[in-house]
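Enquirer: Structure for this input, please:
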Amino acid sequence: MTIHDNDGFDAPTTAFPTAAFDSSGFTTSEALVDDSEPARPVESMHGGVDFGLFVVRLAVGGLVIAHGLQKLGLLGGPGIDGFAQALTAMGFSDQTTLLAWVTALAEVGGGALLVLGLFTPFGAAAVLGVLANAVYVKFENGFFAATGGFEFDLLIALIAFALLFTGAGRVSIDKNTPWRRKPWPLGLVSLVIAAGLTTAVVVLFR
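Expert: Now for the predicted structure:
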């Protein structure tokens, strides 16, 4: 474009586009650039996390289910009576048969919930409660499992603890539930439940 100076001659000038500001303080051109690439949901950028959580749930849930079935007399396990006798040898003196049933059902039920990804915080809480008691009982034997220590039990307990707050991931029945998207509230409630059950077992059965 040209403009006229005071002498009447045309003076060439460079026309620069004016920048209009929107209500956010960005220029119109900047806003267009921002809008040209819509933001993706955070979850879509971490699909591998969902697969990883699925593998962890299958592994931990499957192991715990197997141990629970052994306590019920399957997979070559000792059955309820045999496990009750083992509990007596561990220092549990009251109602060991009842405790054997509770432990077996908690392992099978909690493990199944983890595998399915259904009410995952509750399943993790059941597993955590059982394994926390196992750590407590074996603590005096030392850390390493080879000497009867709590190494393996602590590992499974810590994984269950983590699942309380990670949630099941999208490869689960919990996929569209509020506690899958925001696992912290129900995770904290489940942690309190697990701690209460662990304490109750120690107080009532030892």
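Enquirer: Please make it C-alpha for all contacts and neighbour counts, starting now.
Expert: OK.
Enquirer: Name the residues of the one helix or strand residue 122 maps to that are buried.
Expert: Applying DSSP states H and E as the criterion places residue 122 in helix 120-138. Judged by neighbour count using 16 or more other Cα atoms under 10 Å, the buried positions of helix 120-138 are 120-135, 137-138.
Enquirer: repeat for stretch 137-151
Expert: 137-138, 143, 149-151.
Enquirer: picking up where we left off before, run the chain-centre distance for the helix holding residue 122.
Expert: On the basis of Cα atoms, centre = their mean, to the nearest Å, helix 120-138 sits 14 Å off its chain's mean C-alpha point.
Enquirer: this one next, for a side-by-side:
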Amino acid sequence: MSSDSDYFRPSEAQSTAAYDSPYDTNDTTVLNRPDLSDEDPFARPEPEPHRWHFGADLGLFALRVVLGALVLAHGLQKVFGIMQGPGIDGFAAVLTAFGFQHATLLSWISGVTELVAGALLVLGLFTPAAASAVVGILATAVYLRVDINLFAGGVELETLYLVAGFTLLFTGAGHFSLDRRTPWFRRAPAFGFIFLVLALGLSAVALFVLR
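Expert: You can find the predicted model right below:
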């Protein structure tokens, strides 16, 4: 004859069923976690490499190549005077009209910068430096040419170039590039911010020191 306490004692079938639960019964207490005492608590983990995204990478490739080719063409116009370009002397005259000192030197700097930046953008190489060069030059152009009495200030084309350069500055070149294994590819926003500050600083020097 069983006692009252036998009613509160699980049967063998009940004991087995308790361990057949479909839910995870693994012990998740801190006692079973791996020992992290040997790890440096101040060590910064390496950022994960960018995942492949065909659509985004293809879009960045198209944006980068088109912008680079156009910037390169503007550099050819300034330095060599081809494609109906002004050449060094013609562009120096434009800068002089805007009140710049050392206009010839600035013409050479601007033209060569566009040549190098455009070629690097097409290749997808040193993208933060190339994109920041575009941002600096186009920010200066927008500041000089904007007219609040015109649609989009009369600088809609310059603004498109500027925004395209700004975009590549913070997104990086994408996987279809020579930059894909570089630190600035993995840390595009950080490098983008550094080069943005540098570009805007040089633009401010040109506008308010050399003018």
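Enquirer: which one in structure 1 is aligned with residue 190 of structure 2?
Expert: Per TM-score structural alignment, the equivalent position to residue 190 of structure 2 in structure 1 is residue 185.
Enquirer: sorry, back to before: the helix holding residue 122 of structure 1 maps to which residues in structure 2?
Expert: Counting by TM-score structural alignment, helix 120-138 of structure 1 corresponds to 127-145 in structure 2.
Enquirer: Compute the inter-axis angle for the longest helix along structure 2 and helix 127-145.
Expert: Ranked by residue count and defined by DSSP state H, the top helix of structure 2 is helix 54-80. Per axes from the mean of the first three to the mean of the last three Cα atoms, to 10 degrees, the angle that helix 54-80 of structure 2 makes with helix 127-145 is 60 degrees.
Enquirer: Need the contact partners of the helix or strand just after helix 54-80 of structure 2.
Expert: Moving toward the C-terminus from helix 54-80 of structure 2, the next helix or strand (DSSP H and E) is helix 87-97. Applying Cα atoms under 8 Å, 6 or more residues apart in numbering, the contact partners of helix 87-97 of structure 2 are 77-81, 103-104, 106-108, 111.
Enquirer: What's the match for residue 85 of structure 2 in structure 1?
Expert: So, by TM-score structural alignment, residue 85 of structure 2 is matched to residue 77.
Enquirer: Can you verify my assumption that that match contacts residue 66?
Expert: No. Counting by Cα atoms under 8 Å, residue 77 of structure 1 does not reach residue 66; the two are 9.4 Å apart.
Enquirer: Look at those two and report which has more neighbours.
Expert: Counted by other Cα atoms under 10 Å, residue 77 of structure 1 and residue 66 do not tie: residue 66 has more neighbours, with 19 against 16.
Enquirer: Could you find the counterpart of the more buried one in structure 2?
Expert: The alignment partner of residue 66 of structure 1 in structure 2, by TM-score structural alignment, is residue 73.
Enquirer: Also residue 195 of structure 1?
Expert: Checking TM-score structural alignment: residue 195 of structure 1 goes with residue 200.
Enquirer: Neighbours of its match, how many?
Expert: 18.
Enquirer: which ones are touching it?
Expert: Residue 200 of structure 2 neighbours (Cα under 8 Å, 6+ apart): 135-136, 139.
Enquirer: that older thread, select from the contacts of helix 87-97 of structure 2 the one having the most neighbours.
Expert: The contacts of helix 87-97 of structure 2, ranked by neighbours (other Cα under 10 Å): first place residue 78, 27 neighbours.
Enquirer: Which residue, neighbours along the chain excluded, lies closest to that residue?
Expert: Residue nearest to residue 78 of structure 2 in three dimensions, not counting chain neighbours: residue 87, with 4.4 Å by Cα to Cα, 6 or more residues apart in numbering.
Enquirer: May I ask which helix or strand encompasses the most centrally placed residue in structure 2?
Expert: Centroid-nearest residue in structure 2, with Cα atoms, centre = their mean: residue 170, separated by 1.9 Å. If you go by DSSP H and E, residue 170 of structure 2 is part of helix 156-171.
Enquirer: Superposed on structure 1, what's the mean shift for that helix?
Expert: Taken over the aligned residues, the distance from helix 156-171 of structure 2 to structure 1 averages 1.0 Å (mean Cα distance after the TM-score superposition for structure 1).
Enquirer: And that helix, what does it pack against?
Expert: Contact here means 3 or more Cα pairs under 8 Å, 6 or more residues apart in numbering; DSSP states H and E; on that basis helix 156-171 of structure 2 packs against helix 54-80, helix 127-145, helix 188-208.
Enquirer: Please enumerate residues in contact with the shortest one?
Expert: Looking back up the chat, that one is helix 127-145 of structure 2. Contacts of helix 127-145 of structure 2 (Cα under 8 Å, 6+ apart): 71, 98, 110, 113-114, 116-118, 120-121, 154-155, 158-159, 161-163, 165-166, 168-170, 172-173, 179, 184, 188, 191-192, 195-196, 198-200, 202-203, 207.
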